[in-house]
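> Sharing a sequence plus its predicted fold:
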Amino acid sequence: MKLLIDPQIFWWQNSGGVSRYIAEIYDNMSRQDGIEVSMPLLAHDNAYLQDKGITSESKLFDYLAKVRFKGSDRLRRKLAFAHANKLLNVLKRQEHDLLVPSYYCPYFLKQVGAMPYVLTVHDMTHELYPKMLPGTDQVLYEKKKAIDQATHLIAISQSTKQDLLRFYPSSEGKISVIYHGFTANSGNVETDINLPDEYILFVGKRMKYKNLKFLLLASQGLLKSRTGLKLICAGSKPFDKEERASIEKLGLSGAVMHMAVNDHILAQLYQNAVCFVYPSLNEGFGFPVLEAMSCGCPTVLSRASSFPEVAGRAGLYYESMSELTAIMESLLKNEVDRASIIQTGLEQTKQFSWQKCIDETMALYLKVVSSAH
């Protein structure tokens, strides 16, 4: 089987769940017997590809993709255009058996012809919360075209499948659920950083649907009453002006901090946190849930979207803000069996492996190709 992977996610995502997934697909599929994988990649600054030693076609372009200078955004747009043209030229030759788009921009439809393609749908957040995300109209327009014409769809959780059917009912019959894989933390990590003695951890981007404001309100009393307790927001960009104003208005300027992280620092943050709280309104899968559990960190979640599927019995679930506050307080006061919570979490992470994800995905790709001939 000749597999062609569209690299569009790497044009703009340095890190994140989607590019991590595509990096794993490319890396693992490339090592399978009987599968020839191509991914036209002129340049990238993606952390997961770099970790795997996957280079692009030009070291100069790679360098230009990483650095920021006057005109760098214009250059990145030109590189994206060049990437698109390169893939279209490859598609035009019709030498592959299957196309795997890495995201929803359907530019490839110009040349895909009769070649089947399998699209992975990572979440339905733009459909569910259109006012909470930038560029929603464009994303929904592109996503609909890509979904409607896809030969088959992969949903990364049962929750995502149900949301997909709600908004695209005509997709019924061409959806398979294949969970993401996960690579467990390899052990205790030591880095030279100073951490607070006690802190609650929030990880990742902070768009409105990620619901950080809810966590701030739920933890406000604890942060004010418990000397030394902090809330660390790890990853993404530093707080913007609006976020700083919200934190100050709640009287939490000295208690809430942002921290830039790499994988090693993040692992140490998980290992030493009182708990990790994921207040997001919707996640297609939610890698941080398994990251936290693999590091022995109690994981506090709502029962929204895919969380019960991924966290299982290991999650500490809340139904309201008062319940979230109570769970955090009980963990701070050691009123729960922390050792049991951690052990259940470690067992839960074993349910997800990249090998299982790749095996199921490869079987689906082969089935789609076989049906197309």
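Everything's here; your move.

> okay, CA-based contacts and neighbour counts for the rest of this
Fine.

> give me every residue that touches S102.
5-9, 18-19, 22, 119-120 (C-alpha atoms under 8 Å, 6 or more residues apart in numbering).

> Could you rerun that using 10 Å?
Taking C-alpha atoms under 10 Å, 6 or more residues apart in numbering, we find S102 in contact with 5-10, 18-19, 21-23, 25, 118-121.

> now, which of the residues you listed sits nearest A65?
Nearest to A65 among these, counting by C-alpha to C-alpha, is F10 at 10.4 Å.

> hang on, the earlier thing: out of the contacts of S102, name the ones that lie in helices.
The helices, defined by DSSP state H, take in 9-10, 18-19, 21-23, 25 from those.

> Any chance of JSON lines for those residues, columns distance to S302 and neighbour count?
As requested, these are arranged in JSON lines below (distance: C-alpha to C-alpha, whole Å; neighbours: other C-alpha atoms under 10 Å):
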{"residue": "I9", "distance to S302": "29", "neighbour count": "22"}
{"residue": "F10", "distance to S302": "31", "neighbour count": "25"}
{"residue": "V18", "distance to S302": "22", "neighbour count": "17"}
{"residue": "S19", "distance to S302": "25", "neighbour count": "23"}
{"residue": "Y21", "distance to S302": "24", "neighbour count": "20"}
{"residue": "I22", "distance to S302": "27", "neighbour count": "23"}
{"residue": "A23", "distance to S302": "29", "neighbour count": "24"}
{"residue": "I25", "distance to S302": "30", "neighbour count": "20"}
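
> Next one for the comparison:
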Amino acid sequence: MIGAPPSLPARIAIDCRYLGPRPSGIGEVVAALVRHLPELAPDCEFTLLRNALRREPLSRAPNVRELVVGSPANGPVTLLHLPLAVDLTGIDLFHAPANILPGGLAMPSITTVHDVMWLTHPEWCNPRPWGLIEHHFYRHGITRALARSALVATVSEASRGEIIRIAPEAAARVVVTRSGVDREFAPVARDAAVLARIGVPLGKRYCLVVGQGAPYKNHEGALRAFAHAFGRVPDMDCVMVRRRGGSGAALEQLAASLGLAGRVHLLDAIERPDLVQLYSGAEALIHPSLCEGFGNPVAEAMACGCPVVTSNVSAMPEVAGGAALLADPRDPAEIAAQLRRVVEDRSLAADLRRRGLERAAELDWRAFAAANLALYRRVLASET
């Protein structure tokens, strides 16, 4: 008797082009998929689309192949017709992890939509003239993702609620795969020499702000809250790590107007060990975002034993899981009051550090990858 032919492995493509020269929250998500999925699913073949600016391989796992793609993940070719840039013949499932569903895909797809700010508050993302073009780009790509993806993954219950609010017809297809935090983020001893090299003056305590320079991060509100809390505390500085954004000069002017000249240190993107040192040595993280899909700095700070003061809206309370102090992000006085509590009450600070470490331990990237794999298998099973 002739036996049935062996089943072919599922062929899954993942767009990994966000793993490029600059760090990003989406890049952290993609890195977790690349790190864990090949081991979790040895019965699958993964095709990883690689950014042309990245020279080293994404993975050396035997069930992985990589295709270098010259066009960017958030470029016009991707939006209009991705097969113009890469041959996807034979792919059974495509995972788009960066908010938009590419055009021209013939196979079923899963799109990770981190947030829908480009649909609800585009002015929070990019208020400059170029932002109008970005708004149309993301509106088209996200709307298509919500309408056509076999499943829509998102990284928090808060984001799921917002997606369903604007697209109730997609409710049954929206699933939370909660983000994690890399284990490289862990407490380290304060090293004054390292901090001085980074840009923290010797002998200064500091509060920390981390995130790209987009309006939704509310860095102006963070600075006003810091001034309200510590304007008359000369040994307390504010360190702001801002990956990108053209508002640095405006923040420096605001700092001067608030009487903080010389006490606010604006840093560009820095290496991860230096960021871990900053988190570990800070009196508190100030994170008064207006909206987040997840809010990586909250998780990273907790993992490094840094007390967190963050917003009482969007995904921040969910990510903090009761291990942070919350405040209205539009009320600098309320944020300032919470900051003073952390700095002045050492037992509270110690309790926040303990609870933060416990909460961060629950935010596991391997579990995130496994949750995405379950979605892959669900869609593939429905196609057979």
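Nice, I can see it. Note that the structure is a prediction, hence the values are computed from the model and not measured.

> Can you give me the TM-score here?
Overlay of the two chains. TM-score (TM-score structural alignment, normalised by the length of the first structure): 0.84; 350 aligned residues with a C-alpha RMSD of 3.1 Å.

> now S24 of the second structure: how far from A145 of the second structure?
Distance from S24 of the second structure to A145 of the second structure, counting by C-alpha to C-alpha, to the nearest Å: 21 Å.

> If you count surrounding residues, which of those two has more?
A145 (25 against 16; other C-alpha atoms under 10 Å).

> so M240 of the second structure sits in a helix?
No: according to DSSP: H, G, I helix; E, B strand; the rest coil, M240 of the second structure belongs to no helix; its state is strand.

> what about it, distance to K217 of the second structure?
12 Å.

> and for the two, which residues touch both?
Counting by C-alpha under 10 Å, 6+ apart, the contacts common to M240 of the second structure and K217 are 209-211.

> all strands of the stretch 201-350 of the second structure, in order?
With DSSP state E, counting those that start in this stretch as the criterion, the stretch 201-350 of the second structure has strands at 205-210, 236-241, 264-267, 284-287, 308-311, 325-327.

> so where is the fourth one in the first structure?
Translated: strand 284-287 of the second structure. Aligned using TM-score structural alignment, strand 284-287 of the second structure spans residues 275-278 in the first structure.

> what's the mean deviation for that stretch versus the second structure?
Following the fit onto the second structure, the mean deviation recorded for stretch 275-278 of the first structure is 0.5 Å by mean C-alpha distance after the TM-score superposition for the first structure.

> Can you give the distance of that stretch from its chain's centre?
16 Å (C-alpha atoms, centre = their mean, to the nearest Å).

> now, among the shared contacts of M240 and K217 of the second structure, which is nearest to A41 of the second structure?
G211 (33.2 Å).

> Against F368 of the second structure, how distant is that closest one?
Going from G211 of the second structure to F368 of the second structure by C-alpha to C-alpha gives 22 Å.

> Then T112 of the second structure?
12 Å.

> Can you classify the counterpart of E358 of the second structure in the first structure by secondary structure?
Aligned by TM-score structural alignment, E358 of the second structure pairs with E347 of the first structure. Secondary structure assignment for E347 of the first structure (three-state DSSP): helix.

> Kindly provide the distance from E347 of the first structure to M39 of the first structure.
Counting by C-alpha to C-alpha, the gap from E347 of the first structure to M39 of the first structure is 35 Å.

> hang on, the earlier thing: what is in contact with T112 and F368 of the second structure at once?
Shared contacts of T112 of the second structure and F368, counting by C-alpha under 10 Å, 6+ apart, come down to 29, 155, 176-177.

> Redo those as TSV? Include distance to A249 of the second structure and secondary structure.
Below are those laid out as TSV (distance: C-alpha to C-alpha, whole Å; DSSP: H, G, I helix; E, B strand; the rest coil):
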residue	distance to A249 of the second structure	secondary structure
V29	31	helix
V155	33	coil
V176	38	strand
T177	38	coil
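
> residue ranges of the helices in the stretch 101-250 of the first structure, please?
125-128, 136-149, 158-167, 212-225, 241-249 (DSSP state H, counting those that start in this stretch).

> Tell me which of these lies nearest to H96 of the first structure.
When the helices of the stretch 101-250 of the first structure are compared (using C-alpha to C-alpha), the closest one is helix 136-149, at 18.0 Å.

> contacting residues around that closest one?
Under the contact criterion C-alpha under 10 Å, 6+ apart, helix 136-149 of the first structure has outside partners 101, 103-109, 116-121, 124-127, 129-131, 133, 150, 153, 164, 167-168, 170-171.

> Check the residues you listed for burial and list the buried ones.
Among the contacts of helix 136-149 of the first structure, those classed as buried by 16 or more other C-alpha atoms under 10 Å are 101, 103-109, 116-121, 124-127, 130, 150, 153, 164, 171.
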